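Asker: Quick one: sequence and predicted model below, then my questions.
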Amino acid sequence: MKRILLAAALGLAFAGTASAAALTYKIDPNHTDVVASWSHFGFSNPVAHFGKVDGSITYDPAKPAASKVEVTIPLDGLDSHVADFDEHLKSADFFDAAKYPTITFKSTKVEAAGAKKLKVTGDLTVHGVTKPAVLDVTVNKIGEQPMAKRAAAGFDATTTLKRSDFGIAKYVPNVSDEIKIRITTEAIVPKP
């Protein structure tokens, strides 16, 4: 009986260790949205959505510093819900998407920042310019995604950037230099 209890206890201990190990998740573009908002002459706060997000998230809840994020956002996924405005945003006045077709983020440091909170620092490249950016991240849920039947992770993140830091300064200050970014993402461990 003691052996059975010991075996069960060891099994539970190893199961707990295994579930806390780092996993690498592939970002699900169908359940990921990057939203930018800004002030337009102080009258309104328009938004643009960036879809078709691709990338991976390695997350280790036991050792957040071992975690990492790599994301590519193609500008052909930009959607403000106004086709003419989308084209203007992709023009040389702003993103110059013909010359710089993607935005990328690659983490350089991940730190715990409280219960279910992380601070993710990384290199953000927009318009051919790379600058450091810090994301304030909330861990929404880690577990099995019921439809995929695989391990999944969900995160929300926010940051504020100055577009002029990336060489996109058209109409500043009337159209705000500060851009607020909200991200929600769901990522799933790929099939073996």
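Answerer: Received the coordinates, thanks. Numbers count the residues shown, from 1 in each chain.
Asker: For the rest of this, base every contact and every neighbour count on C-alpha atoms.
Answerer: OK.
Asker: Tell me the first helix or strand C-terminal of the longest helix along the chain.
Answerer: Of all the segments of type helix in the chain, defined by DSSP state H, the longest one is helix 2-19. Remark: after helix 2-19, the chain's next helix or strand is strand 23-27, criterion DSSP states H and E.
Asker: Below is structure B, check it against A:
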Amino acid sequence: MKSLITTLGALFLAAPTLAEERTYIIDPGHTHIVFEVERFGYAATVGVFPDSSGEIVLDMDHPENSRVTASVNTPTVWTGLASRDQAVNGPGFLNTAQHPEIRFTSTAIELIDEDSARVTGDFTLLGVTQPVTFEVDLNRIGPDPSMGGREGAGFSMRASLNRSDFGNTTAAALIGDTVTIRIETLGHLTE
């Protein structure tokens, strides 16, 4: 990240009208949120949330002051089996009728190296908010050819959480407590 920041910093010196913060709107068509949880000890069940939104604000001079807000439309969950999707949406798991959204708002960023950071924030699931830390890799900042050259920023993120921390203990003896999350996301610079 530092090398990218240095390059972008040079651009700022050449074009002083640019702001030090850049806001990227998360592109739901190029964002994949995948979760995994152990089921009955045989194999993990994998699911996808295809509908998300949010923004990533990068502070080019002080990346530790960057921030992210994001939300997921939980009723769109897909696990590859309609009956399982119905169960996951039901009151025993995501209870999407009562809680149609998962939210994340960053509260702290710890830089690891030039292209990675730990991003901690308030994660709200089932109406309960707990701190969750994502390991984040900055993949690339640059013109996106699929968007006519509009600047994009791509990230890979990983985290794990215990569903019991959010009040969900349904079938605790059969279904794992740990949920792993992987996110691949692309944001585009606001115009």
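Answerer: Thanks, I have the structure now. Just so it is clear, the structure is predicted and the values come from calculations on it, not from any experiment.
Asker: circling back to that earlier point, and the longest helix of structure 1, what's buried?
Answerer: Within helix 2-19 of structure 1, no residue is scored as buried using 16 or more other CA atoms under 10 Å.
Asker: which residues touch stretch 54-73 of structure 1?
Answerer: Here stretch 54-73 of structure 1 makes contact (CA atoms under 8 Å, 6 or more residues apart in numbering) with 20-29, 50-53, 102-112, 118, 187.
Asker: Tell me where structure 2 has strands.
Answerer: Along structure 2, the segments classed as strands by DSSP state E run 21-26, 32-39, 43-49, 52-59, 67-73, 101-113, 116-125, 128-144, 150-162, 175-189.
Asker: Remind me what the longest one packs against, helices and strands.
Answerer: Applying 3 or more CA pairs under 8 Å, 6 or more residues apart in numbering; DSSP states H and E, we find strand 128-144 of structure 2 packed against strand 116-125, strand 150-162.
Asker: buried ones in the longest one?
Answerer: Within strand 150-162 of structure 2, the residues scored as buried using 16+ other CA under 10 Å are 151-162.
Asker: tally of neighbours for the residue lying closest to I109 of structure 2 once chain neighbours are set aside?
Answerer: Spatial nearest neighbour of I109 of structure 2, chain neighbours left out: V119 (4.6 Å); criterion: CA to CA, 6 or more residues apart in numbering. Neighbours of V119 of structure 2 under the rule other CA atoms under 10 Å: 23.
Asker: Quick check: closest non-adjacent residue to the spatially most central residue of structure 2.
Answerer: In structure 2, the residue lying closest to the centroid (CA atoms, centre = their mean) is I183, at 5.4 Å. Residue nearest to I183 of structure 2 in three dimensions, not counting chain neighbours: I33, with 4.5 Å by CA to CA, 6+ apart.
Asker: same deal with A70 of structure 2?
Answerer: G54 (4.0 Å).
Asker: Count the residues that sit near that neighbour.
Answerer: By other CA under 10 Å, 18 other residues sit near G54 of structure 2.
Asker: what about the counterpart of it in structure 1, distance to K26 of structure 1?
Answerer: When structure 1 is aligned by TM-score structural alignment, G54 of structure 2 is paired with G55. Counting by CA to CA, to the nearest Å, the separation of G55 of structure 1 from K26 of structure 1 is 6 Å.
Asker: and if you look at A153 of structure 1?
Answerer: A153 of structure 1 is 10 Å from K26 of structure 1, by CA to CA.
Asker: go on, D96 of structure 1?
Answerer: From D96 of structure 1 to K26 of structure 1 the distance is 28 Å (CA to CA).
Asker: and what of A157 of structure 1?
Answerer: 17 Å.
Asker: do the same with V53 of structure 1
Answerer: For V53 of structure 1, the distance to K26 of structure 1 - CA to CA - is 10 Å.
Asker: Please identify which of those two sits among more neighbours.
Answerer: Higher neighbour count among V53 of structure 1 and K26: V53, with 24 against 20, using other CA under 10 Å.
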